[in-house]
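Asks: Turn this into a structure:
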Amino acid sequence: MSVKNDLRSGIIYNSVGKYSNVLITFIIQIILARLLSPSEFGIIAIINVFLVFFQLLVDFGIGPAIIQRDDLNKDEINHIYSFSVYFSVSLAVFFAFLGQPISTFYQNILLLKAVPLMSIALLFNGLTMVPQNLLLKQKKFKIVNMSQILGSFANGVISIVFAFLGYSYYALIFGNIARAIAQFAIYSASTRLTFNLRFSISPLVKIYKFAKNQLFFNIINYFSRNLDSILIGRYMPSNQLGYYDKAYQLSLYPNSIFTSVITSTIQPVFSSYETQLDKLKNGYFGIIKILANFGIPLSVFLFFSSSEFIIFLFGEQWVESISVFQILSASIWIQMLQSSTGGFFQSANRTDLLLLSGIMSTTLNIIGIILGVYLGSIYWVAIMILVTFSLNFIQTNYLLVHKAFGASVVDFYKILSKPIVIAILEIIIFLFLQNLNLGIFLNLLVKSVSFIIVLIVGLIITKQFKDFILLLKK
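Replies: Modelled structure (predicted):
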């Protein structure tokens, strides 16, 4: 199968899976935002900060290594799986005992029981790591995406039912557990991996070099992405973390909707072309062209429509999230373009450069977040995040395009020139529409239609429309 057919197949299944998954999750969040308070969401946001870190440790960098290495046989993968079972159980137990120190650090007694309960979700998430990546290696995108849809559905049903019954933030924990168990059941049935009480470490040694760099990058990137929630939760009221987290999560949805269907297929498809740098570069540039033409104008649209989005989706109790979302929306196009870089670093077997990029990104983000928290406002934190994301966009693409591909960075930035022209047209139109007073729904409808029309006109003016459609078909 050619790279084009592999990529197309992956994108088709990922599109069905991801869009269904995002839609289900989005509807769940809209319902729960009206059933639970910002403070209750803030408590779970604190737990999730630590949960995400432990899930990175559970992965141990093994997942991408399984995809990258073509010389792993069935027995070796079974030994790796056996190691992951022991490791997942150990980390889940350790996580459960962190309830007391986490509760003390955040001066919130509610975390004392909530953290150990969430360790159940951590355990089953860890157990799915090897089966899921094995399915991705085998390009069985259909099974992976269907399991994620069913997992999200289980999460939604359980969360909403328990929220209606008055279980407060526990409803969100029960939902996370239900999703993890559902996905574990499907992945296990699909791969039928064998657990060995005694396992060999030789397969782990074989993937160590790749996994090591990947793990270090994941840990560094974790602090880059989560330090804001850690510090806001510690030094500001939990409702402020709730407002910030809601805006931040909403700013991630364009990635989930428009890029994850592509990015999750990059390494499984392009890893076979590790030494063919021109093919990797052309693949990256083609994806960037699509994402930039949509992502940069989309950031403009969301910036000018932030108020309507927050109130329409979540209700009046979330108005303090509006300014944060407006600031973060200016970084959405950067997040969309950055989302594919990791897969190409991995495909080129340059996790050393991925690690270096992660170190630089984390350093800048830590400085920006600390400064934002010091200034005492979630709005300042959002501003600093926007600044550091912009700087990291420059250094990441220098390392990928120039160092990994051996290509010209100038050629990369030329791709962005026409999308910027379209964005300027969007700005002009939305400046005329900013004083609309038709009500939340009609305002949002008018702005959405205007965004689509100007986007199409912009593609025509910049003489990209036919090429853009052709590129999408390819």
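
Asks: C-alpha only now, for contacts and for neighbours.
Replies: Noted.

Asks: what's around Ser88, how many residues?
Replies: Residues within reach of Ser88, counting by other C-alpha atoms under 10 Å, total 25.

Asks: quick one: it from Leu7, how far?
Replies: 32 Å (C-alpha to C-alpha, to the nearest Å).

Asks: likewise Leu36?
Replies: Taking C-alpha to C-alpha, one finds Leu36 at 40 Å from Leu7.

Asks: residues touching Phe258, list them.
Replies: Residues counted as contacts of Phe258 (C-alpha atoms under 8 Å, 6 or more residues apart in numbering) are 291, 336.

Asks: SS state for it?
Replies: Following DSSP: H, G, I helix; E, B strand; the rest coil, Phe258 is assigned to helix.

Asks: Could you check how far it is from Ser340?
Replies: Counting by C-alpha to C-alpha, the gap from Phe258 to Ser340 is 12 Å.

Asks: Let's see this one next, to set against the first:
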Amino acid sequence: MQKNFRDLKEFFSSEASRSANWLVSGGVLRAGIAFLANLALVRLLSPEDFGRFAIIQADISLVAAIVNFQTGPLIVQAPEEHLEPYQLSRYTGALIVETLLITGGGIITLWVLDLITLGAVVLLGSSLMSIWIDTEVKLYERNFEYKNITYVETTAHVLSRSFAVLGAFFGMGPLVLYLRKAIKQTIVFEGLRQLGGLTSLPFRWLSLKDWEIHIRRLSGFWADGLLERMFDRVTVMILGRVAGEETTGYFYQARRLAIIPNQILRPFSYRMAFNYFSNRISEDERYSTLWRGLAIEGGVLAILAAACWLLADPIVPWLFGEEWSSVVPMLIAMIGVIIGMPIFGTVQVYLKAIDKVTTFIVWGRGVQYTMIIIAASLAAIDLLNAGVLLSAGLSAGFIGGAIASWGVIHYHYSKVQK
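Replies: Predicted structure coming up:
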């Protein structure tokens, strides 16, 4: 018991604790601003506007997932010698190819699905910006500069959301949904420049040998990244196909509400946790740190989920308006997303940090996809309840995947201890 208290005291006085405080504080502020901005937007735009945006976003994200070379996570995990100019150029060389593939693939799929609009082109362009700016952020993040990162990212978030609300109010319509990301990324880039946090990225065209080395490191990360992006996006695309843009708009809003706890905790429970497990903690301490983190995380999330269950019905129609009341049953069906999504992410980065991505793919993603396939099959039969069924599938996927992955971790840890 004394050792546990001593460990907690050391943690709360550590660099990691200070970074966590900044990240969680920024997460709370960003989630609050996003909620208020969304509250205004649902009164200025229609469910169909949100549904169409969700479908276009899903299409672009799916293309990006397929050709994503996972440069950000690889940079965070990389040893220092991999950040020397010649080694670093291997990552940027991969980014050049990734940019070209997303550009071509995005245009083709948007054209095939008859989704090419000004907003879609803007969103595609901002997604290409994100590839490079996120790489700069990850390089800066390795130094645990989370205070400055929180300042920059929170400022970008507030200004981009404010623009969206003002733009919609003054008649720009749904185009504001597509412009938010471009504005946010531009502000992040300028913030890093002002902080002196931009790295002069070296460029070169990769040889076959370079690709062989990069792909060897990337394989597990790429597969998991693809499956992660596909999970939500394919769900949205299936729902859009079987139930239409209006139901997809309701689903989009329900999911936005359900992921608020994850938005608040993710900077700490996923982003910093990956950096921490990868670079700042010994192998012997990893499991006990994971266990303590999951216990605290689970307790807080269970309270939030109970509050959502009890209060969703009166609060959502009151805040959004009666025309959005169809969001309520979908949100209640996403109780498992509220609890499971942050925990699922923490287990995911733990296994990534110890180079056990395949274990996570088999158990975490395997259970997750099994649940959503079952839900999609039921939704195809019962179209009237398709939104609720797919919402329940998301919940079951996150909860089931988190339990299965943690079970494997615990089993291997217990086996080693014997």
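
Asks: And the TM-score between them?
Replies: Between these two chains, after superposing, the TM-score reads 0.87 (TM-score structural alignment, normalised by the length of structure 2); 400 aligned residues with a C-alpha RMSD of 2.7 Å.

Asks: Now name the helix or strand holding Phe221 of structure 2.
Replies: helix 208-258 (DSSP states H and E).

Asks: Does anything pack onto that helix? Which helices or strands?
Replies: On a contact count with 3 or more C-alpha pairs under 8 Å, 6 or more residues apart in numbering; DSSP states H and E, helix 208-258 of structure 2 meets helix 47-66, helix 71-77, helix 85-112, helix 327-333, helix 335-353, helix 357-360, helix 366-381, helix 386-417.

Asks: Find me the equivalent region of the fourth one in structure 1.
Replies: Alignment of helix 327-333 of structure 2 against structure 1: residues 321-327, by TM-score structural alignment.

Asks: For Val362 of structure 2, see how far away whichever residue in structure 2 pairs up with Gly61 of structure 1 is.
Replies: When structure 2 is aligned by TM-score structural alignment, the residue opposite Gly61 of structure 1 is Gln70. According to C-alpha to C-alpha, Gln70 of structure 2 stands 19 Å off from Val362 of structure 2.

Asks: From the neighbour counts alone, determine which of the two ranks first.
Replies: Legend: neighbour count by other C-alpha under 10 Å for Gln70 of structure 2 and Val362, higher for Gln70 (25 against 15).

Asks: check contacts around that one.
Replies: 218, 221-222, 225.

Asks: please redo it, this time with the cut-off set to 6 Å
Replies: Trp222 (C-alpha atoms under 6 Å, 6 or more residues apart in numbering).

Asks: Asn293 of structure 1 maps to what in structure 2?
Replies: Match for Asn293 of structure 1 (TM-score structural alignment): Gly299.

Asks: quick one: stretch 119-133 of structure 1 aligns where in structure 2?
Replies: Aligned by TM-score structural alignment, stretch 119-133 of structure 1 falls on residues 124-138 of structure 2.

Asks: my bad, should have said stretch 210-225 of structure 1
Replies: So stretch 210-225 of structure 1 sits over residues 217-232 in structure 2, by TM-score structural alignment.

Asks: Mean deviation, the matching stretch versus structure 1?
Replies: If you overlay the two and look at stretch 217-232 of structure 2, the average distance to its match in structure 1 is 1.6 Å (mean C-alpha distance after the TM-score superposition for structure 1).

Asks: Which residue is the nearest non-sequential neighbour of Met330 of structure 2?
Replies: Spatial nearest neighbour of Met330 of structure 2, chain neighbours left out: Val388 (4.8 Å); criterion: C-alpha to C-alpha, 6 or more residues apart in numbering.

Asks: Which position in structure 1 pairs with the one you found?
Replies: Using TM-score structural alignment, the partner of Val388 of structure 2 in structure 1 is Tyr379.

Asks: Provide the contact partners of stretch 214-225 of structure 2 at residue level.
Replies: Contacts for stretch 214-225 of structure 2 (C-alpha under 6 Å, 6+ apart): 70, 357.

Asks: Fine by me, we can end here.
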